[in-house]
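1. Coordinates only, no sequence provided:
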């Protein structure tokens, strides 16, 4: 274990937590009102949540013991140079939307373009993005992204690791209109099967994760690692795949990551079949310590932008998400809906986004919507950066960090009201995300007399006593 790196990491994160606490205490000394003009944010744009985070049963807690809710967005570039072209303006845009983290896509091909050789330039670029996100007040979850494994039709694995062993490709995406149909191609299935059975390829994948963790694990805003996007079984039978390959592999990768970042949370994904309403419960006792269950949520509405999202279609999402809740509860870990989305042009898209967020609130879960830079799914038109039809339903209030254990989150999109309740806790500062654009005339808070709203950060800071409690945020004016 790299104990020197660990010491630097702990000291760095402790310093960030101290600066945040001092800043919060200073702001709470002001009267309960909108922020004073020119009031500075935390030094270096640090996040309000005190890192490192940790898993406590079915909840995620920050360094002050508060129950944390993660609401974010994926930021990914699947093609060369395999990192997104983002800067401070992008992170400010994401924060203004009320989100507190990004799911940052990284690539095995970007890390290790040649067999066994790590590209230090790629690691530097990812570290730059992580630091810029931190200055913008955003937490980061690293996502090792892949689709269709790699090769000519996919992304993720480098060419030298794409070994379909002569299996033919049968083009299924073009005639069906669904890119994911190529998961049924023999070429893709052979490549995945070879990966899961090859100790050599598994070793290289582990090395890539270790290199990335060594490069960014000491950054105080890095909270965890999404170990493989939408893993597929290839020709390995279900159940055997989960118990012998998928979950043991993710546990090994996370163990290697923790040599560089002992506090890193593992975001563990099930079989990609889970994304389309197939139950995929993790085998009992197979999720590593300090890990989160991270399924995705898609369905027939993801095949084409022309589909109308009817109530009947939404029921498939309800069934899928209900299964995810049960699977996380059965494993005794938090639930983070790591990816979901809808075409911006689909009929009923905005209502669907509101519906998913309502389900996530009801589950007291975290989530990251897909995807910031893809105009087909983004809350923004990525040509003009004007709001897309999905912008308004994403812009909503939620509790970011609450002393105690959350029991209820209820956001009414029409009335713009947020009600929350928690149990236990030693008291302290509750952080509620209330974006300024959603509350142009300000907010009112009930449940405590000691509170303050900073519109520049879209943040309500409320002092709450020990024990059970409730808070409510309502808009000022019409």
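-> Happy to help now that I have it. Treat the numbers as computed from the prediction; the structure is a model and nothing was measured. Numbering: from 1, shown residues only.

2. contacts and neighbour counts: CA atoms only from here.
-> OK.

3. Buried by neighbour count: which residues of the helix or strand containing residue 134 qualify?
-> Counting by DSSP states H and E, the element that carries residue 134 is helix 120-135. Neighbour-count burial for helix 120-135 flags 122, 123, 126, 127, 129, 130, 131, 132, 133, 134, 135 (criterion: 16 or more other C-alpha atoms under 10 Å).

4. what about versus this one:
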């Protein structure tokens, strides 16, 4: 069956609703949500699935406030209800939020700062009200402010001997990682010296206790970009195989055990070491947990060189991205996990962003762009990040960047994805999926309001458009068991 917008019937109404941002069939929230079924994402095979069993693709933004008090303020330059609405309106249905260890237990291990969690709860509630999936992230970069970074509490940042006999070396990001002192600090953490790792795991237990039942949770990203310590020189060659086996994975299992005491079902995300951002050779083994995810970052080396002013071009990132996505899928399969590209971008280079997002479409990869706002980020190699020229003014959005990242895409599929493509220049979209029997809720496709100035032309083969939902979504149902193909121009 095929129908097009602009003709009589419900598809014509759909086009009108998309143009004017109205909702015809769903007054608020995701279509078909049942109040008795709290919306959370879980893992089934390689996929993220919602409470209805639909396969979910996440296009999200990182929200990490790296300065004390480690939570964005309730102000225009921080995060307000207007920001949450802006994200949903532009199709960003996910957020990786920096609920930092430094904020959770700032004074001593096990002493939880409930006020800090309350401050984040304000943001969490705003995101949940818009149906935005949230990944809780213990973000850290270069461990602590002592080394020019952030993330861990002061009590976990005692300087090791003999380095404490002289002032700490503080280089620009990411150079401090390779200093002997910081390498030693990470080695001490992996060895659980002075019980610091126990304190980290305990803090994760507190986060799970607070947000284990949180609507729109998609789980816990255990540590951002871990560093292998003094073994780092071997990582580009061996993939830090011994570090994964003897340090990372045992630590992640300890944190998972703390989380599971409060949340038996939330996804626990294992993140690969920092250098895997450029050389995709993560080495996690099988994980004895049914709800685990592989969190990975993609920062093409050509993109980094471009950000430093070297005119090398980013065309080589196409092969890099394809390899990175394939390796991520292989790593997730080894682990028994789903996977998420939880960082990419950190640049205004729209050619690179287009390459990154097209590769994600090719592999049905969910992603979190770095970053929503710049927020005076102290640890970045490229200051040209964030969606806005002025964090306090949403009208200062970088238009070309927005048009590249705002994509027509399936947010929830009542079946299995087969093929997906979107052209950010023309808006041409094509999506094919195999419908699943037994799922009553429709497939939801976000239709970018930026790419169809005269309204979208929608063609559905093997199904039909049955209505719209808020934030520019169309609802599609299969009319049989044959594949459904949705084409939008």
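-> The structure has been received and is ready for your questions. Just so it is clear, the structure is predicted and the values come from calculations on it, not from any experiment.

5. rewinding a little: now distance to residue 65 of the first structure too, for the buried residues of helix 120-135 of the first structure, in a markdown table please.
-> Shown next, in a markdown table, are the buried residues of helix 120-135 of the first structure (distance: C-alpha to C-alpha, whole Å):
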| residue | distance to residue 65 of the first structure |
| --- | --- |
| 122 | 35 |
| 123 | 32 |
| 126 | 29 |
| 127 | 27 |
| 129 | 28 |
| 130 | 24 |
| 131 | 24 |
| 132 | 26 |
| 133 | 24 |
| 134 | 21 |
| 135 | 23 |
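
6. neighbours around residue 363 of the second structure, how many?
-> Residue 363 of the second structure sits with 16 neighbouring residues when counted by other C-alpha atoms under 10 Å.

7. Identify the residue nearest it in space, chain neighbours excluded?
-> Nearest residue to residue 363 of the second structure, sequence neighbours excluded (C-alpha to C-alpha, 6 or more residues apart in numbering): residue 325, at 6.9 Å.

8. can you check residue 230 of the first structure too?
-> residue 272 (4.5 Å).

9. Map that neighbour across to the second structure for me.
-> Using TM-score structural alignment, the partner of residue 272 of the first structure in the second structure is residue 274.

10. One more: residue 198 of the first structure?
-> Residue 198 of the first structure maps onto residue 192 in the second structure, by TM-score structural alignment.

11. Helices of the stretch 251-400 of the first structure, start to end?
-> 311-331, 349-362, 391-394 (DSSP state H, counting those that start in this stretch).

12. JSON lines for these, including mean neighbour count?
-> Listed next are the helices of the stretch 251-400 of the first structure as JSON lines, based on neighbours: other C-alpha atoms under 10 Å:
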{"stretch": "helix 311-331", "mean neighbour count": "17"}
{"stretch": "helix 349-362", "mean neighbour count": "19"}
{"stretch": "helix 391-394", "mean neighbour count": "18"}
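
13. Next, format those as a markdown table and append distance to residue 78 of the first structure.
-> As requested, these are exported to a markdown table (distance: least, C-alpha to C-alpha, whole Å):
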| stretch | distance to residue 78 of the first structure |
| --- | --- |
| helix 311-331 | 26 |
| helix 349-362 | 24 |
| helix 391-394 | 23 |
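
14. Let me know which of the ones you listed is the nearest to residue 72 of the first structure.
-> helix 391-394 (9.8 Å; C-alpha to C-alpha).

15. how about that closest one, aligned to which bit of the second structure?
-> Alignment of helix 391-394 of the first structure against the second structure: residues 402-405, by TM-score structural alignment.

16. after superposition, how close is the matching stretch to the first structure?
-> Compared with the first structure after fitting, stretch 402-405 of the second structure deviates on average by 0.8 Å (mean C-alpha distance after the TM-score superposition for the first structure).

17. Residues in contact with that stretch: which ones?
-> Residues from elsewhere that reach stretch 402-405 of the second structure (C-alpha atoms under 8 Å, 6 or more residues apart in numbering): 350, 353, 354, 357, 387, 424, 425, 450, 451.

18. so what's the second one up against?
-> This means residue 353 of the second structure. Residue 353 of the second structure neighbours (C-alpha under 8 Å, 6+ apart): 345, 347, 401, 404, 405.
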